[in-house]
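Participant: Sequence and computational prediction follow.
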Amino acid sequence: MYRIGELARIMGISKRTIDYYTQIGLLNPVRTDSNYRLYGEDCIKILEMVEHYKTLNMPLEEIKSSIKMLNSDNGIDKVKVEKHCEQIAILMGHLKEEIKVIEPILQKLNQTEKEMLVNKLSSQGVILAQTLLLLFD
């Protein structure tokens, strides 16, 4: 269990951000007898998901909804799953558009720069493809 300052340091975010995420219900710390908030490993996983979704420019309310859906012990809500898949499709469309915009810049890179970029993107792409295959198998 981590106090807010420790969690902020580990995750590289501000205590104020953690406070905000706690206020909106993304994080659910345990209160000690002396009223300190303690954050567990589940909070670290949630913060990692939040940071990931933020890099995809997903609004915080959608992030909250997605995390709620992923952590739900209840049965699968087909409508929410479909909405989440639609959001993923929209993000993929945005990425496709960004690739079109950056393509002329990529053409100007030398061979070493291209190889570095391909290596970085291909490892992330492989992970994404594996995740999608697992989801749809």
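Facilitator: Noted; the coordinates are in hand.
Participant: okay, CA-based contacts and neighbour counts for the rest of this
Facilitator: Fine.
Participant: Contacts only, for the residue nearest the centre of the chain.
Facilitator: Residue closest to the mean C-alpha point of the chain, counted by Cα atoms, centre = their mean, is residue 52 at 2.4 Å. Shown here is residue 52, which makes no contacts under the criterion Cα atoms under 8 Å, 6 or more residues apart in numbering.
Participant: Presented hereafter is structure B, for comparison with structure A:
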Amino acid sequence: MYSIGEFSKMVGLSEHTLRYYEKEGLIKVNRDNNNVRIYSDEHTLWIESLLHLKNTGMSLKDVKQFAMWGHMGDETMEERLALLKNHRKKVVEDLEKLRQSLEFLDYKINLYENNLGNCFS
């Protein structure tokens, strides 16, 4: 079990962000008899999942929905699967756009590097 300060350092998020995630329903945190937040290793895995979803550009609305279904348990597995599959399609499309833009950048860099050599001849 970890305090919010310990847990914050472990997962690399500020205490403010952890409180925000709790307020938004993204994580559920137990409290001790003194009403102090208590985090477990399970929270670490959950935060890791949320950060992956965030890093893929999933909207806060969809992350909240995913979290809500996750807190509800196994009966929402089909809904979570559908949400993840739909989001994956978007991520693949985004990756393709980035790949095309990277090719463009490489082309332009190569063009400029070759022309710079001509300037010094």
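Facilitator: Looks like it came in fine. These figures come from a predicted structure and were not determined experimentally.
Participant: now the equivalent of the residue nearest to the centre of the first structure over in the second structure, what's its secondary structure?
Facilitator: With the correspondence set by TM-score structural alignment, residue 52 of the first structure lines up against residue 52 in the second structure. Taking DSSP: H, G, I helix; E, B strand; the rest coil as the rule, one finds residue 52 of the second structure in the helix state.
Participant: try the one 5 residues further on
Facilitator: Put simply, residue 57 of the second structure is coil when judged by three-state DSSP.
Participant: Not counting its neighbours along the chain, what's nearest it?
Facilitator: Among residues not flanking residue 57 of the second structure along the chain, residue 91 sits closest, at 7.8 Å (Cα to Cα, 6 or more residues apart in numbering).
Participant: For the first structure, just list every one of the helices.
Facilitator: 4-11, 15-23, 41-55, 60-71, 78-107, 111-136 (DSSP state H).
Participant: how many degrees apart are the first one and helix 41-55 in direction?
Facilitator: An angle of 50 degrees separates the directions of helix 4-11 of the first structure and helix 41-55 when computed by axes from the mean of the first three to the mean of the last three Cα atoms, to 10 degrees.
Participant: Tell me which residue of the second structure lines up with residue 135 of the first structure.
Facilitator: Applying TM-score structural alignment, one finds that residue 135 of the first structure falls in a gap with respect to the second structure.
Participant: Tell me how many other residues crowd the residue nearest to residue 57 of the second structure.
Facilitator: Number of residues near residue 91 of the second structure (other Cα atoms under 10 Å) recorded here: 15.
Participant: my guess is it meets residue 56, correct?
Facilitator: Yes: applying Cα atoms under 8 Å as the test, residue 91 of the second structure and residue 56 come out as touching, 6.5 Å apart.
Participant: ok so, going back, need the helices of the first structure in TSV with distance to residue 33 of the first structure, can you?
Facilitator: Converted to TSV, the helices of the first structure look like this (distance: least, Cα to Cα, whole Å):
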stretch	distance to residue 33 of the first structure
helix 4-11	16
helix 15-23	19
helix 41-55	20
helix 60-71	27
helix 78-107	38
helix 111-136	42
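Participant: Out of those helices, which is closest to residue 35 of the first structure?
Facilitator: If you check each of the helices of the first structure against residue 35 of the first structure by Cα to Cα, helix 4-11 wins as the nearest, at 12.3 Å.
Participant: contacting residues around that closest one?
Facilitator: Applying Cα under 8 Å, 6+ apart, the contact partners of helix 4-11 of the first structure are 14, 15, 18, 37, 38, 39, 44, 47.
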